[in-house]
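Colleague: sequence first, then the predicted structure:
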Amino acid sequence: MKRRVFFKTTIVSSAAAAILPQIGFAQLKPSNKMQMYYELRTYTLKDADQLSLVEDYLERAAIPALNRLGIENIGVFTELKPSAQSIVIVLIPYQSLHEFETINDRLEQDKLYLTKGASYLNAPATKPAYERIQSSLLKAFKNMPGIELPSKDKRIFELRRYEHASEAAGTKKREMFNDAGEIEIFKRLGFKPVFFGETIIGEARPNLIYMVTFDDMAARDQHWKSFGADPEWKKISAIPEYADSKLVSKITSTFLQPAEYSQI
């Protein structure tokens, strides 16, 4: 993908359940069956040159190198309805904190990566490759410990962040997803969630972040309408301790489209 359109900066900067019998929708289970960790990385870019440089680095250097190191299914996204400044959002899954901690050292030993990424890695201070990178480290939910891949059909993604007034409220909201059945409702209604994660390190904590996918905006609106009317959701949300007004203080949605080379 070599877009030259500029995208608006969003607030998102942060970054195994049973497989559903859906065509083109598979779950990636960590080899140790433990919860995965996700880096959700946001590149802020000021112009077409930076956009081109970052995309070339991701497509030709970073993603192939990470794949060689066993890190697969890396997502790259831009905003669906961009305006003003450009952003590129990258989702990188890790099997463990150790893998996350050591990845940069391992990349520095990869000569092909250093060669392919030279323009980005060695960009001068007078002409940097990007304005800033902001990253969040997330821990996957226990009831969805790995990424689930949607089909490669044309689709859009919604990245949602729920901020909590306190750590206790965040714990309760994750309980609502994991133990009260909210994740299962998403799957049953066809939201095709990609991941759910608690933000361990990142801005606007405490919060959780998750990603769902739809055919288009009309399908997205219909799915959320169905969710609000779902009898099981009404039952769960009627429980006093799960009232969203107590557990979620702010919701941020960002609508994304995958890059042509995205693995999600």
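Modeller: Nice, thanks for sending it over.
Colleague: from now on I want contacts and neighbour counts done on CA atoms only, so please keep to that.
Modeller: OK.
Colleague: those helices in the stretch 1-150 of the chain, which residues are they?
Modeller: Assigned by DSSP state H, counting those that start in this stretch, the stretch 1-150 of the chain shows helices spanning 48-57, 63-68, 97-107, 111-116, 118-121.
Colleague: next: the stretch 151-264 of the chain.
Modeller: Taking DSSP H, counting those that start in this stretch as the test, the helices found in the stretch 151-264 of the chain are 167-178, 182-188, 217-229, 231-237, 244-247.
Colleague: most tightly packed of those?
Modeller: helix 167-178 (a mean of 19; mean count of other Cα atoms under 10 Å).
Colleague: now do residue 248 against residue 126, distance only.
Modeller: 42 Å (Cα to Cα, to the nearest Å).
Colleague: look at the two and report which has more neighbours.
Modeller: Taking other Cα atoms under 10 Å, residue 248 and residue 126 do not tie; residue 248 has more neighbours (21 against 6).
Colleague: quick one: contacts for the closest residue to the more buried one other than its chain neighbours?
Modeller: Nearest residue to residue 248, sequence neighbours excluded (Cα to Cα, 6 or more residues apart in numbering): residue 164, at 4.9 Å. If you count contacts by Cα atoms under 8 Å, 6 or more residues apart in numbering, residue 164 has them with 170, 205, 206, 207, 247, 248, 249, 250.
Colleague: surely residue 89 touches residue 45?
Modeller: No. Contact criterion Cα atoms under 8 Å: residue 89 and residue 45 do not qualify, at 11.2 Å.
Colleague: below is an additional structure, to be compared with the one above:
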Amino acid sequence: MKRRSFVRSSIIGSAAVAIIPAITNAMPTNISAPTHTDYYELKVYSLKNDIQQKLVEDYLNNAAIPALNRAGLKNIGVFTEMKPEGQTRMYTLITYTSLDQVDHIAGKLEADALYQKDAAAYLNAPVSAPAYERIESSLMKAFKHSPILATPEKKDRIFELRQYQSASEAAGKKKIEMFNDQGEIDIFKRLGFKPVFWGETIIGPLRPNLTYMITFDDLAAKDAHWKAFVGDAQWKKISTVPAYSDALLVNKITSTLLIPTAYSQI
């Protein structure tokens, strides 16, 4: 090696050795990768009148949420429809850190004397005056690219719950691949949608489907964000790949606008 080249390489190498520790020391030390994958239980209460709604709301606010919090579950979301057709349905979102936690929660509630006391009117509602018409439940597993719940800032906002149904399991998996591996989730985050969760329904109706929740300050912000998404160059690039055509992967999309209750923890 010529002396001039050797000296230049030595200087560069020495500088790199000095810079790398400085960069490492400057990086935040409190950032760590998630150690688990969340599971989400979405419960939808169908109600026929204000009496049932009040009974369910009193149950959730005064009995269910406190008991779930005591059992170690946090960030319980409760929402009403922004534009209901008749009596609003009520949506609850419960986050679990494992399937084992899902398995044990019912037993913990049964053993919680305070919960049984506070929930008595709801749990023991007579057949002549039921607390609700029906409950529809789904259990979802978080996407690998967004494995844990993201709780938004507590302020006035609206939520959009979107579900994509697919005609086959293969098509459903391909759509999830589009979100995880082709950068679709990153587009949502970059454009400021502030997603709360992304989940594949593993138990529940209308399978195969995926469901996700995003937030906006108001309806004007919702329209502006979706306009930006449709016009985004990266989205256009992904969506024009023949294998990822929505016509092949999605046969129904539902969108529900939700408002958090005063006691919702999301």
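Modeller: Thanks, I have it. Everything quoted here is computed from the prediction, not taken from an experiment.
Colleague: got a TM-score for the pair?
Modeller: The TM-score (TM-score structural alignment, normalised by the length of structure 1) is 0.87; 236 aligned residues with a Cα RMSD of 1.4 Å.
Colleague: returning to what we had before: would you format the helices of the stretch 1-150 of structure 1 as JSON lines with distance to residue 230 of structure 1 and mean neighbour count included?
Modeller: JSON lines is the format used below for the helices of the stretch 1-150 of structure 1 (distance: least, Cα to Cα, whole Å; neighbours: other Cα atoms under 10 Å):
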{"stretch": "helix 48-57", "distance to residue 230 of structure 1": "40", "mean neighbour count": "19"}
{"stretch": "helix 63-68", "distance to residue 230 of structure 1": "39", "mean neighbour count": "18"}
{"stretch": "helix 97-107", "distance to residue 230 of structure 1": "37", "mean neighbour count": "13"}
{"stretch": "helix 111-116", "distance to residue 230 of structure 1": "48", "mean neighbour count": "16"}
{"stretch": "helix 118-121", "distance to residue 230 of structure 1": "48", "mean neighbour count": "16"}
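Colleague: so which of these gets nearest residue 181 of structure 1?
Modeller: Each of these has some distance to residue 181 of structure 1 by Cα to Cα; the shortest is helix 97-107, at 27.4 Å.
Colleague: ok, the residue mapped onto residue 189 of structure 1 from structure 2 - contacts?
Modeller: Aligned by TM-score structural alignment, residue 189 of structure 1 pairs with residue 191 of structure 2. By Cα under 8 Å, 6+ apart, the contact set of residue 191 of structure 2 is 225, 228, 229.
Colleague: what does the last one align to in structure 1?
Modeller: Spelled out, that is residue 229 of structure 2. Matched by TM-score structural alignment, residue 229 of structure 2 corresponds to residue 227 in structure 1.
Colleague: hmm, back to that, any chance of the helices of the stretch 1-150 of structure 1 in JSON lines, with distance to residue 138 of structure 1 too?
Modeller: What follows is the helices of the stretch 1-150 of structure 1, written out as JSON lines (distance: least, Cα to Cα, whole Å):
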{"stretch": "helix 48-57", "distance to residue 138 of structure 1": "23"}
{"stretch": "helix 63-68", "distance to residue 138 of structure 1": "18"}
{"stretch": "helix 97-107", "distance to residue 138 of structure 1": "10"}
{"stretch": "helix 111-116", "distance to residue 138 of structure 1": "26"}
{"stretch": "helix 118-121", "distance to residue 138 of structure 1": "25"}
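Colleague: wait, which of these is closest to residue 200 of structure 1?
Modeller: Residue 200 of structure 1 lies closest, by Cα to Cα, to one member of those: helix 97-107, at 11.4 Å.
Colleague: that closest one aligns to what range in structure 2?
Modeller: Under TM-score structural alignment, the match for helix 97-107 of structure 1 is residues 99-109.
Colleague: mean shift between that stretch and structure 1?
Modeller: In the superposition against structure 1, stretch 99-109 of structure 2 averages 1.1 Å from its aligned positions (mean Cα distance after the TM-score superposition for structure 1).
Colleague: list the contacts of that stretch.
Modeller: 39, 67, 68, 71, 96, 115, 116.
Colleague: between these, which is nearest residue 16 of structure 2?
Modeller: Ranked by distance to residue 16 of structure 2 (Cα to Cα), the contacts of stretch 99-109 of structure 2 are led by residue 39 at 43.4 Å.
Colleague: list the contacts of the residue nearest to the closest one when sequence neighbours are not counted.
Modeller: Of all residues not flanking residue 39 of structure 2 in the chain, residue 141 sits nearest, at 4.6 Å (Cα to Cα, 6+ apart). Listed by Cα under 8 Å, 6+ apart, the contact set of residue 141 of structure 2 reads 37, 38, 39, 40, 199, 200, 201, 202.
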